[in-house]
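Student: mind folding the following:
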Amino acid sequence: MLANRHLRYLERHPLEIALALLLAALYGPLLLHWIDGWVNKSISIQHEYFSHGLIGLPFAAYIAWEKRQQWQQLVPQINPVGLGLIGIATVFYLSGLGDWMNVSLPLMLTGICLVLKGTAGLRLEAFPLLLVALATPSQAPYLIEPYILPLQRFIAGAAGFLLIQFGIDVDVNQIYLLVNNQPVEVAPHCAGLKMLFTSLYVGLMLLYWTGVWRSRLQTGLFLSATIALSVVGNIVRNTLLSFFHGTGQNGAFDWLHESWGGDLYSAIMLFLLIVLIRGVQRYIPSTLALQIDHDSAV
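Tutor: You can find the predicted model right below:
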């Protein structure tokens, strides 16, 4: 019975199955390379910024699978833009250049949606495609880093202020802290950009999962609070790192900076996002209704 059901499914959707197998053969090794780099931290620093793909890519696949019946009900329609995107993705993939091959994945998936189901298919799969695009390793962090100097200065100043409150000898100069005559730099990679990317990415997933995205007010407040939480969390982390380094606690510094202490910090931050969105759902109305008392109007 089960075998017959699978056979009927194969007969009904041969094109989709063939495309899925082709994509698995083409991009399976690339995805395994990403996953290995994210898990073992053997990928470039810029590409580590996209390690949120470990949870985002499976979630995107789950959403696409949940929408399979809606997808099948759409009328087949070829959009010429999709053919162009597939052509560009093919050129990028065959180039052999790492970044171009990476970008070819979201381009290919978007092109396939447009070719098979037109703009209706693109609208249906817009969110999982967005998750794939935002999890695709690129040089975007490298391009953004030169513009986050004000954030580095702010974090250094805040960390220095907190350490002074605990009686630590600190001198702050731009993005540098001198803690007990031990220099500490709030470098671009230490300014919390990776955690900010991860927090916003997971925040988008939570917005979709909870349905909060339907309210502009709740969405705006949640994303603003997510950014603030990420910055505050990174100030605390840099304060601890500066304290550990300045007081010669190298083991604690390495634990929080490069070992599983950093993973624990990330897990706590993501857990707080769940608490945050539950608070938004409970205490923030979906819309603000202004009531006017016409009797008191002059």
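Student: all contacts plus neighbour counts: C-alpha atoms, from now on.
Tutor: Fine.
Student: using the three-state scheme, assign residue 42.
Tutor: Secondary structure, DSSP: H, G, I helix; E, B strand; the rest coil: residue 42 is coil.
Student: with residue 248 instead?
Tutor: The three-state label given to residue 248 by three-state DSSP is coil.
Student: what about it, how many residues nearby?
Tutor: 13 (other C-alpha atoms under 10 Å).
Student: secondary structure element for the residue nearest to the spatial centre of the chain?
Tutor: Nearest to the mean C-alpha position of the chain, counting by C-alpha atoms, centre = their mean, stands residue 201 at 3.0 Å. Here residue 201 sits within helix 193-210, counting by DSSP states H and E.
Student: same question for residue 172.
Tutor: Residue 172 belongs to strand 170-173 when assigned by DSSP H and E.
Student: mind listing residues that contact that strand?
Tutor: Identification of contacts with strand 170-173 by C-alpha atoms under 8 Å, 6 or more residues apart in numbering yields 156, 157, 160, 163, 164, 177, 178, 179, 180.
Student: got it, and stretch 84-102?
Tutor: 30, 103-105, 107-108, 110-112, 136-139.
Student: please repeat the previous calculation with a cut-off of 7 Å.
Tutor: Contacts with stretch 84-102, where a contact means C-alpha atoms under 7 Å, 6 or more residues apart in numbering, come from 104, 107, 108, 111, 136, 137, 138.
Student: one more, so I can put them side by side:
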Amino acid sequence: MTGLRATVQISTEQMPLGPAGVLVRTALQHPDALILLVSACTACPPDLNALMEAHQKARAAMTVVLNPKSNAPSPATEAADLYLMEPTVLEQIPRTGYCDIKETLIPALLRAGKTVKACRLTQPAGNFRNRAGYLQAIADFLETQPPPAGRWIDPAAAIDPAARLHGPVLVMAGAAVAAGAVITGPCILEADTQVGPCSLLTGSVLWPAARIGADCQVRDCIMEHGAELADGTIREAQMIKSKPDNWMSRITADVNKKVNRIFPRPPHRPAGEPGVCGAGAPAGKAIKPIWLGLALLAFAWSYWPTLTDLWKIWMQSDEYSCGLLVPFMALYIAWSRREQLARGPLRPSLWGLAAFLAAQGLRCFGLFFMYGSAERLSLVASIAALVWFLFGGSVFRKAIPIFVFLGLMLPLPKSLEAAITLPLQSMATASAGFCLEMLGYDIRIEGNIIHLGQTTVAVAEACNGLRMVTSFFVISGLVILLVNRAWWEKAILLLSVLPIALLCNTIRLALTAIAFTILTGETWEQLFHDFGGYAMMPLALALVIFELWILRKIFVVPVEETRQEILIPSGKQARP
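Tutor: Here you go, the predicted model:
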């Protein structure tokens, strides 16, 4: 852009004004100058001298700049959000109200007899609307164009010989990459950025003064100016913002320093030596299996009375018999997610010790005031706290859904169970009676007794549906944690657990009442009663599978474009 003199002014588009409305507010300060409107979301701006020559040659009041034609199905990729305008265009923009360029200004120019021309670029301008679009534009620029100034790494950058850089990686002056770090392009490290030892950086852009600690994993991220990541941090597909310096951040940093002093990291070794830390390798002291086994034995001994109490409840109560399977299901879920759980630093955390002390406080409260439910709840809370303490916050956060699922093995508190038993029993009686009436039967309901012709069916307390609800929550929780669906689909499935369980219980009661009018003998009645209860679980599971199928058919997620052709002429530098 040699010989080009311009006054640059940055304006924020406001919805009450629109882009043209904002333009007239700023351009009136220079009423005789040629106007060049460029979107801030442009990663690879074209040669402005060539654009101005094309505009003057066309003798147009406005030149609309377009990206090259491509096979992309979205027409939004064609507009370059770049316009050249003569000062006379401002006469067609109202001084008040909303005014858009495409929908309002261009039609007004055509009605006024003005000329509007289109100029198509030979290389896309790299327009983006979000983080993913920005990274894609930067990636295409790095992969298709020669490096600025003819080199990828600035001589003033400090790259340790033990660091590894693969693919197009642009490293600017003042950037530093420590030993053992692995950077896989396309990446940009701007001025004064730092990548710590044994960290992995993939497909990301680090703005000036951004810093990554040791043993970190950063994928498809943008780090703001001055943003910092602590040692062992994992970030993926995020906009990492710089944190303000407040009292909370200072306290957190102080606690992290104390934890690092108590559990020091092993020294970083050069690449190739035994025990070198690779990207994604566990950080901190490894927990020996013998100590882990001793901790489990001590925990089991401490909670042995609570465990035996739970065993008795599972064996004696039909409502909570499914709780016996929950620990094994939780272990299976953890095993199926083992790679995800292990993808991060495994190092002790003092926050977990504080949480364990809080769980023991809850246990003491239950012991002192004789609340068995509080003791049992402290069991799950202690397991979660021990995982946090032994393996760190990264594993704990990923395992939170498993801990919540583990809570399904606990029976409801007696007060809560007593509060919902009678309403559930009355609801079951009323719903079964309604179902029988819909089938054409003449019934009469007295309390929790259904009179069906000459047959009398009593809806006992055990038939209130609580057993169906607890069992179905366990099955649905297992399905939700194992299926690979979007979070909102899982939320819909979770909200439908209670209605489906009550519906299945209603069907069971209605079919049992009809069977009692046909079958005679207590043996046959008891057999059908028990078989009907077992048969409802496959029905409930089938309804869950049907619901997942319906959700997949109703909601179709559009397939994103995997790649856009975003190129610029040779020798032009992107502005990240």
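Student: if we can go back for a sec, read off where the strand holding residue 172 of the first structure ends up in the second structure.
Tutor: Matched against the second structure by TM-score structural alignment, strand 170-173 of the first structure falls on residues 443-446.
Student: buried ones in that stretch?
Tutor: residue 443 (16 or more other C-alpha atoms under 10 Å).
Student: give me the mean distance between it and the first structure.
Tutor: Once the two models are superposed, stretch 443-446 of the second structure sits on average 1.8 Å from its counterpart in the first structure (mean C-alpha distance after the TM-score superposition for the first structure).
Student: show me the contacts for residue 209 of the first structure.
Tutor: Contacts of residue 209 of the first structure by C-alpha under 7 Å, 6+ apart: none found.
Student: which residue in the second structure aligns with it?
Tutor: That one, residue 209 of the first structure, aligns with residue 482 by TM-score structural alignment.
Student: quick one: its match and residue 353 of the second structure, what's the gap?
Tutor: Counting by C-alpha to C-alpha, to the nearest Å, the separation of residue 482 of the second structure from residue 353 of the second structure is 30 Å.
Student: ok, residue 37 of the second structure next?
Tutor: Distance of residue 37 of the second structure to residue 353 of the second structure, given as C-alpha to C-alpha: 57 Å.
Student: same thing with residue 286 of the second structure?
Tutor: Distance of residue 286 of the second structure to residue 353 of the second structure, given as C-alpha to C-alpha: 17 Å.
Student: give me the more crowded residue out of the two.
Tutor: residue 353 (18 against 14).
Student: isn't the more buried one right next to residue 389, touching?
Tutor: Yes. At 5.4 Å, residue 353 of the second structure counts as touching residue 389 under the criterion of C-alpha atoms under 7 Å.
Student: just give the number of residues close to the residue nearest to residue 250 of the first structure when sequence neighbours are not counted.
Tutor: With sequence-adjacent residues excluded and distances taken as C-alpha to C-alpha, 6 or more residues apart in numbering, residue 250 of the first structure is closest to residue 244, at 6.5 Å. By other C-alpha under 10 Å, 18 other residues sit near residue 244 of the first structure.
Student: quick one: map residue 244 of the first structure onto the second structure.
Tutor: Match for residue 244 of the first structure (TM-score structural alignment): residue 515.
Student: ok so, going back, from residue 38 of the first structure, how far off is the residue nearest to the residue nearest to the centre of the first structure when sequence neighbours are not counted?
Tutor: Nearest non-adjacent residue to residue 201 of the first structure, counting by C-alpha to C-alpha, 6+ apart: residue 52, 7.2 Å away. Distance, residue 52 of the first structure to residue 38 of the first structure, by C-alpha to C-alpha: 9 Å.
Student: again, but for residue 136 of the first structure
Tutor: Counting by C-alpha to C-alpha, the gap between residue 136 of the first structure and residue 38 of the first structure amounts to 12 Å.
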